[in-house]
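Visitor: got a predicted model here, sequence first, then my questions.
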Amino acid sequence: MFVLVGAAAALLLQSVLGTVFFAVTVAYLLWPIRRGLVARGLSHRAASGVATLGAFLMAVLVFVPLAVVVYLRFESFVALIGLLPAELHLDVFGFQYAVTLEALTSVVVDVVERSARRAAAAAPVLVLKATLFVFLVYSLLSYGEDAQQAVTALVPPGYHDAAAALNRRTRETLFAIYVLQAATALGTFVLAVPVFFALGYDSVVTLATVSAVLQFVPVVGPSVLLAGLAAYHVAVGELLRAVLVFFVGGLVIALLPDVLIRPRLARETADIPGSLYFVGFFGGVLTLGPIGVVAGPLVVGLFVESAALLSSELHPADRGSAAGGVSEPDGNDGDDATEDDHDTVDGEDTGDGDDREDGEDTGDGDDREDGENTDDHDTVDSDRF
């Protein structure tokens, strides 16, 4: 019944499943922050609100550099457009094509208008999804304990350790994914600066900043900037420069950070082999689109952890091999009785005329049984031995 209800809910809410998924992943990352704020004296609601607000501001700050660059360099961009020739002649395989700037402008304007109409039509949906995202993150942080208890109740008692291991792996993998995204953007900036400088551009820092910010845009990335630069060079007749920007820039700026930085840091931060992370990242992007940036590596991480748990369950000897090498201390351990001028046989201690068996101690003509002591010279509690 639970599975059927869950499947029905997923079918009805399929349009917002991506939003719900991202909200859950962000709440996973913010949970330690919320717990730390509660430990400092804030209430659960206040701590959840502060953590949610901080995450929202961080997401906005990511795109602030792009907005600043567009604002400061808008006049330069317009000036570059003015340098385009009125008519462009292209020779391809012996065929000549003539493209006028007016025709190209009309095409660009038409594309921009259609994109603007689509954005305006999708704006209400985007606002609703953003609102849902914020409320979901806040709710998950506010009632995290209840959600955890509800999920744990569905797990059989014998598999609580496995569930805890998967939960730990999920948290580590999500943290690595989002940290890797920021590290990849920083690496893109570092790689883009010398490339744009070598290609002879004046606004090196500006182009490198735009490339780094576009690294946060799934699927597209810095490729859209490089394609635009290549198209501009083709329009002004600089074919060699266009080829260099598109291929060299695409290799170093767009592809190299994803091939080198992501897998290497994934192995260091999330304990995921670089090849598996590479498969999860690109496989998730190609299969699920933008949501695959997070879902792909997460599935790979959970698969690795599940394989480790299954291996430890099928081969318990390997799991306890480390414990098997621990040597016992010299002499008798805590479970053995200490011999001091006595002979111990089968739990009976006889010595100095005393007989003790099964908790009974007789000596000096006195009898003691079941913890009773009839002589001031007899011991009261055998635990002190």
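Guide: Received it, and whenever you're ready, just let me know what you need.
Visitor: C-alpha from now on. contacts and neighbour counts both.
Guide: OK.
Visitor: name the element T362 belongs to?
Guide: When elements are assigned from DSSP states H and E, T362 belongs to strand 360-363.
Visitor: wait, a strand at L90?
Guide: Yes - the secondary structure assignment for L90 places it in a strand, going by DSSP: H, G, I helix; E, B strand; the rest coil.
Visitor: this is the comparison structure:
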Amino acid sequence: MALTRRQQVLGGLFVGTAILTLVILSRVVGTVFFAITVAYVLYPVRRGLVARGVHRRIAAAAATTVGFLFVALIVGPIVYALYGRQALLLSFLRSIPAEQPITVFGMSFVIDVSALIVRARAAVVDLGFDIAGAAPVLALKAFLFVFLVYGLLLRPGSVHQAALRLVPGEYHDVVLALHRCVRDTLYALYVLQAATALGTFTVAYVVFSLLGYDSAFTLSVFSGLLQFIPVLGPSILIAAVAVGQALAGEVTAALLVASTGLVLIGFLPDALIRPRLASLTTGMPASLYFVGFTGGTLSLGVVGVIAGPLVVALLVEVVELVTDERTTVQQTFDEAAALADGDRPGGRNGRLSDDLAADGAADPSGDDRSEESPGDPATDD
């Protein structure tokens, strides 16, 4: 079913308005994007509450509260680690000697790292000032985030119906396939990664506390956050801590934190948590996820952490749809050729041809309108 002239005009108006909105609201595009993706993940919570008789407004508010607490649980420790523990980070940087003697094959060298230490201290101080200065903007963005999530969860069926009405019925299966891809990818990125990050934080806090680190909480927070970086993960932090202690002359402590940290913090949470939540993943290879994460982060900043892997997953899904479509078309041609070669009156192929002709006569348009059924649970409210 082709789009009518009116539908084409409305579709063009929607695209133009969306582009204009992106240009004008460019400073809050990241907040809007995160709100949409979080609402995607929270929709089953809202739907479950409505199914149990909770009013849709209360259900949307409850699901929004869950999302806000989730974001606060991630952002709060970061702000505390970077701003509240700023003095501790500065004291650690001051404890590193400015000159580091290195012996290689019996030859001794002295490396001056004072410039690097000064830069690191300046970066920590500047970051603290940036966080303090951006507090009003962050509060406004937090309010916008909550407002958007609540609005999307209040009437989620409106978005679903609008998307299907702008697309011809014969392409509804493509829209729904992309919807499932987005849903599964976001679940993998948010739920799976968050669960693994929480487990990493718990294990890291125990390990760093037992090893006697005063900044165990801060190091544990960064260990959990680094779980969002594929392949490398918290191993980056473990290596940095080990190198820092080696530069401070504590070689035994550096070897101890490297050996225990890489196994217990870098490997153990992945080995225990990810297999139990593997059903939430889209099956995307780690290499593609790494490409999406790296490219998205370098291109879009923080938004790219989610947008990069999501775009790569959508690309893989579209490639699979194209491959399946070509396979289906080829099978149709092969079946038609077989029918033409083996068509005999009264035979099996003859009856099959008659059945196909009867089906075509019964439904000449071939449109499948089942996706527009009013009983679709995804179009509630």
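Guide: Good, I have the coordinates. Bear in mind the structure is a predicted one, so any value in this text is a computation, not a measurement.
Visitor: give me the TM-score for this pair.
Guide: Here the TM-score of the superposed chains, computed with TM-score structural alignment, normalised by the length of structure 2 as the reference length, equals 0.63; 311 aligned residues with a Cα RMSD of 4.7 Å.
Visitor: quick one on the thing from earlier: where does the strand holding T362 of structure 1 end up in structure 2?
Guide: Taking TM-score structural alignment as the measure, structure 2 aligns no residues with strand 360-363 of structure 1.
Visitor: help me confirm that T350 of structure 1 is found in a helix?
Guide: No - per three-state DSSP, T350 of structure 1 lies outside any helix segment and is strand.
Visitor: would you mind identifying the next helix or strand past the strand holding T362 of structure 1?
Guide: Toward the C-terminus, strand 360-363 of structure 1 is succeeded by strand 366-368 as the next helix or strand (DSSP H and E).
Visitor: just the buried residues of the one helix or strand L10 of structure 2 maps to, please?
Guide: When elements are assigned from DSSP H and E, L10 of structure 2 belongs to helix 5-24. Burial within helix 5-24 of structure 2, assessed by neighbour count using 16 or more other Cα atoms under 10 Å, is assigned to G11.
Visitor: quick one: the next helix or strand after it aligns where in structure 1?
Guide: Towards the C-terminus, the helix or strand next in line after helix 5-24 of structure 2, according to DSSP H and E, is helix 29-51. With the alignment judged by TM-score structural alignment, the segment of structure 1 matched to helix 29-51 of structure 2 spans residues 17-39.
Visitor: what sits up against the matching stretch?
Guide: Residues external to stretch 17-39 of structure 1 that are found in contact with it (Cα atoms under 8 Å, 6 or more residues apart in numbering): 10, 44, 47-48, 50-52, 55, 129, 132-134, 136-138, 140-141, 171, 174-175, 291.
Visitor: show me which of these are buried.
Guide: If you count burial by 16+ other Cα under 10 Å, the buried members of those come out as 44, 47-48, 50-52, 55, 129, 132-134, 136-138, 140-141, 171, 174-175, 291.
Visitor: mind listing what T282 of structure 2 touches?
Guide: For T282 of structure 2, the contacting residues are 181, 184-185, 188, taking Cα under 8 Å, 6+ apart as the criterion.
Visitor: what helices or strands is the strand holding T362 of structure 1 leaning on?
Guide: Applying 3 or more Cα pairs under 8 Å, 6 or more residues apart in numbering; DSSP states H and E, one finds that strand 360-363 of structure 1 contacts strand 354-357, strand 366-368.
Visitor: let me have those strands in JSON lines, extended by distance to E348 of structure 1 and mean neighbour count.
Guide: Putting these into JSON lines (distance: least, Cα to Cα, whole Å; neighbours: other Cα atoms under 10 Å) gives the following:
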{"stretch": "strand 354-357", "distance to E348 of structure 1": "5", "mean neighbour count": "15"}
{"stretch": "strand 366-368", "distance to E348 of structure 1": "15", "mean neighbour count": "16"}
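Visitor: can you put those strands in CSV and add distance to G237 of structure 1?
Guide: Listed next are those as CSV, based on distance: least, Cα to Cα, whole Å:
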stretch, distance to G237 of structure 1
strand 354-357, 106
strand 366-368, 111
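Visitor: so for D271 of structure 1, which of these sits nearest?
Guide: For these, the distance to D271 of structure 1 is smallest for strand 354-357, at 57.6 Å, taking Cα to Cα.
Visitor: is it fair to say R180 of structure 2 lies in a strand?
Guide: No - according to three-state DSSP, the state of R180 of structure 2 is helix, so it is not within a strand.
Visitor: which position in structure 1 pairs with it?
Guide: Counting by TM-score structural alignment, R180 of structure 2 corresponds to R168 in structure 1.
Visitor: where do the strands sit along the stretch 101-250 of structure 2?
Guide: Secondary structure of the stretch 101-250 of structure 2 (DSSP state E, counting those that start in this stretch): strands at 107-112.
Visitor: those helices in it, which residues are they?
Guide: Applying DSSP state H, counting those that start in this stretch to the stretch 101-250 of structure 2 gives helices spanning 114-133, 135-154, 156-165, 172-187, 193-210, 216-225, 235-247.
Visitor: again, but for the stretch 251-381 of structure 2
Guide: Taking DSSP H, counting those that start in this stretch, the helices of the stretch 251-381 of structure 2 run over residues 251-260, 268-273, 286-300, 304-342, 348-362.
Visitor: who are the packing partners of the longest one?
Guide: Helix 304-342 of structure 2 makes packing contacts with helix 172-187, helix 286-300, helix 348-362 when contacts are defined by 3+ Cα pairs under 8 Å, 6+ apart.
Visitor: would a markdown table of those with distance to I229 of structure 2 be doable?
Guide: Below are those laid out as a markdown table (distance: least, Cα to Cα, whole Å):
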| stretch | distance to I229 of structure 2 |
| --- | --- |
| helix 172-187 | 15 |
| helix 286-300 | 7 |
| helix 348-362 | 53 |
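Visitor: wait, which of the ones you listed is closest to L226 of structure 2?
Guide: For these, proximity to L226 of structure 2 was assessed by Cα to Cα; helix 286-300 is nearest, at 12.2 Å.
Visitor: ok, and what's touching that closest one?
Guide: The set of residues that contact helix 286-300 of structure 2 without belonging to it, under Cα under 8 Å, 6+ apart, is 229-231, 303-312.
Visitor: and if we set it to 6 Å?
Guide: Under the criterion Cα atoms under 6 Å, 6 or more residues apart in numbering, residues 230, 304-305, 308-309, 312 lie in contact with helix 286-300 of structure 2.
Visitor: could you do stretch 141-150 of structure 1 as well?
Guide: 44-45, 48.
Visitor: can we see that at 8 Å?
Guide: Under the criterion Cα under 8 Å, 6+ apart, external residues in contact with stretch 141-150 of structure 1 comprise 27, 30-31, 34, 44-45, 48, 140.
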